[in-house]
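S.K.: With the sequence up front, the predicted model follows.
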Amino acid sequence: MARSINKVILIGNLTRDPEMRYTPDGQPVTTFGVATNRYWKTKEGEQKEDVEFHNIVAWGKLAEICSQILKKGKRVYVEGRLKTQSWEGKDGVNRSRTEIVVSDMVALDPRSAGGYEPESREEPEIVVEEESQEKKKPVKKAQKASLKEKENAEEISEDDIPF
């Protein structure tokens, strides 16, 4: 018997802030919406756009992370599987809803990646120990990264570059 695949990958923008709830047994679940756009030109050369709205569900630790760092309007990558739920409404009408159950998520907006935006845009000072262990010198993050890069730098010849 052939194997089947149920996998969805989307990159889009959140249509609403994530909403986190808990199941009766304490399992966190977060829901949010993502919009994706498709663009094309008609035979006459007119630019057209189609927008799809997707219902997204995250469970467990991923649900907690989504509710902390994602916000309406932010760009996000989600990967997961399709799941369709069916039920009978109070009015007796059969209803269904297709959603994407997330297995992986990446916040694509640089400032939303940490879920926290400091009021000041200055880099915090970090204390770095010098060789003498007695003196400590405050260094900004960018300077610290630059120092590490210099320490780890190797000579690279043109023969080592694959292109």
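M.R.: Yep, it's here. Numbering: from 1, shown residues only.
S.K.: C-alpha only now, for contacts and for neighbours.
M.R.: OK.
S.K.: Looks to me like residue 127 is in a strand.
M.R.: Yes: secondary structure of residue 127 (DSSP: H, G, I helix; E, B strand; the rest coil): part of a strand.
S.K.: for the residue lying closest to it once chain neighbours are set aside, helix, strand, or coil?
M.R.: Residue nearest to residue 127 in three dimensions, not counting chain neighbours: residue 138, with 4.6 Å by Cα to Cα, 6 or more residues apart in numbering. Look at residue 138: counting by three-state DSSP, its state is strand.
S.K.: swap in the one 5 residues further on?
M.R.: The local conformation at residue 143, judged by three-state DSSP, is helix.
S.K.: Same question for the one 4 residues further on.
M.R.: The three-state label given to residue 147 by three-state DSSP is helix.
S.K.: ok, now residue 67?
M.R.: Under three-state DSSP, residue 67 comes out as helix.
S.K.: quick one: it and residue 20 touch, right?
M.R.: Yes: if you go by Cα atoms under 8 Å, residue 67 and residue 20 touch, sitting 6.2 Å apart.
S.K.: who touches both of those two?
M.R.: Any residue near both residue 67 and residue 20 by Cα atoms under 8 Å, 6 or more residues apart in numbering counts here, and that gives residue 30.
S.K.: Contact partners for residue 104?
M.R.: Residue 104 sits next to 62, 78-80 when contact means Cα under 8 Å, 6+ apart.
S.K.: wait, residue 8 sits on residue 80?
M.R.: Yes: shown here, residue 8 and residue 80 form a contact pair, counting by Cα under 8 Å, at 5.3 Å.
S.K.: Second structure for comparison follows:
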Amino acid sequence: MVNCVVLVGHLGADAQSQTLPSGSQKASFRLAVDDRRRSPTGERITQTYWFNVSVFGKQAESILRYGKKGKKVAITGRLVSNKYTRRTDNVEVTVYEIIANQVEFLSPRDSEDASDSGYMPDEPAADSVLGDKNNAKQDDYSDVLEGDLPF
């Protein structure tokens, strides 16, 4: 079985810090993910889903430093559930949480972030890798013969 969650969304608030008994950091935040679709009548519908996310170790330190409300991030992790009994009415409640093992910032850096030389993303954002499609040069493949293709 596979338990893998991949989400792209915006932080609903600044990440919250917790130091574990082992001394390592835990960062927790809520992630807002929009689901956009069209109704049967053609009307655009946007529904926002909220996810609780926890991150540990070096990733947590990075999120705590740069994970501010509204920042766009991509996360990869696993889904876990926890049960507890609510004190007010003795009802058992199940809470779902994503334990992220990878977090990538997708928002452009703020000017205050850019002045801090400590932050360098592992990879550039996807849109900077792809470039501007409108300015891309169109390749001319008219001189490629069918016999030259490997399939």
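M.R.: Received, thanks. Just so it is clear, the structure is predicted and the values come from calculations on it, not from any experiment.
S.K.: Any idea what the TM-score comes out to?
M.R.: The TM-score (TM-score structural alignment, normalised by the length of the second structure) is 0.70; 116 aligned residues with a Cα RMSD of 2.1 Å.
S.K.: Helices of the second structure, start to end?
M.R.: Along the second structure, the stretches classed as helices by DSSP state H are 57-66, 111-114, 126-130.
S.K.: Please work out which of those helices is packed deepest.
M.R.: Compared across the helices of the second structure, helix 57-66 shows the largest average neighbour count, a mean of 18 (mean count of other Cα atoms under 10 Å).
S.K.: neighbouring contacts of that one?
M.R.: 14-17, 24-27, 101-103, 113.
S.K.: Could you give the number of residues near the aligned partner of residue 78 of the second structure in the first structure?
M.R.: Taking TM-score structural alignment, the alignment pairs residue 78 of the second structure with residue 81 from the first structure. Residue 81 of the first structure: 16 surrounding residues under other Cα atoms under 10 Å.
S.K.: Look up how far residue 145 of the first structure lies from the nearest residue to residue 81 of the first structure once chain neighbours are set aside.
M.R.: Nearest residue to residue 81 of the first structure, sequence neighbours excluded (Cα to Cα, 6+ apart): residue 7, at 4.7 Å. As judged by Cα to Cα, to the nearest Å, residue 7 of the first structure and residue 145 of the first structure stand 38 Å apart.
S.K.: what ranges do the strands span in the second structure?
M.R.: 5-11, 16-19, 25-38, 44-56, 72-85, 92-105 (DSSP state E).
S.K.: any chance of those in a markdown table, plus distance to residue 130 of the second structure?
M.R.: As requested, the strands of the second structure are exported to a markdown table (distance: least, Cα to Cα, whole Å):
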| stretch | distance to residue 130 of the second structure |
| --- | --- |
| strand 5-11 | 18 |
| strand 16-19 | 33 |
| strand 25-38 | 23 |
| strand 44-56 | 27 |
| strand 72-85 | 17 |
| strand 92-105 | 17 |
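S.K.: Contacts only, for the equivalent of residue 34 of the first structure over in the second structure.
M.R.: Using TM-score structural alignment, the equivalent of residue 34 of the first structure in the second structure is residue 31. Residues near residue 31 of the second structure by Cα under 8 Å, 6+ apart: 9-12, 50-53.
S.K.: now swap in residue 32 of the first structure and tell me
M.R.: Per Cα under 8 Å, 6+ apart, neighbours of residue 32 of the first structure: 14-19, 55-57.
S.K.: So how do I select the buried members of the residues you listed in PyMOL?
M.R.: In PyMOL syntax, the buried subset of these is picked out as below (16 or more other Cα atoms under 10 Å):
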select buried, resi 14+15+16+17+18+19+55+56+57
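S.K.: Return the member of the contacts of residue 32 of the first structure nearest to residue 152 of the first structure.
M.R.: Comparing the contacts of residue 32 of the first structure against residue 152 of the first structure with Cα to Cα places residue 14 closest, at 39.6 Å.
S.K.: Give the equivalent position in the second structure for that closest one.
M.R.: With TM-score structural alignment as the criterion, residue 14 of the first structure matches residue 11.
S.K.: Look up how far residue 64 of the second structure lies from its match.
M.R.: Distance, residue 11 of the second structure to residue 64 of the second structure, using Cα to Cα: 12 Å.
S.K.: shared neighbours of those two, anything?
M.R.: Joint contacts of residue 11 of the second structure and residue 64 (Cα under 8 Å, 6+ apart) do not exist.
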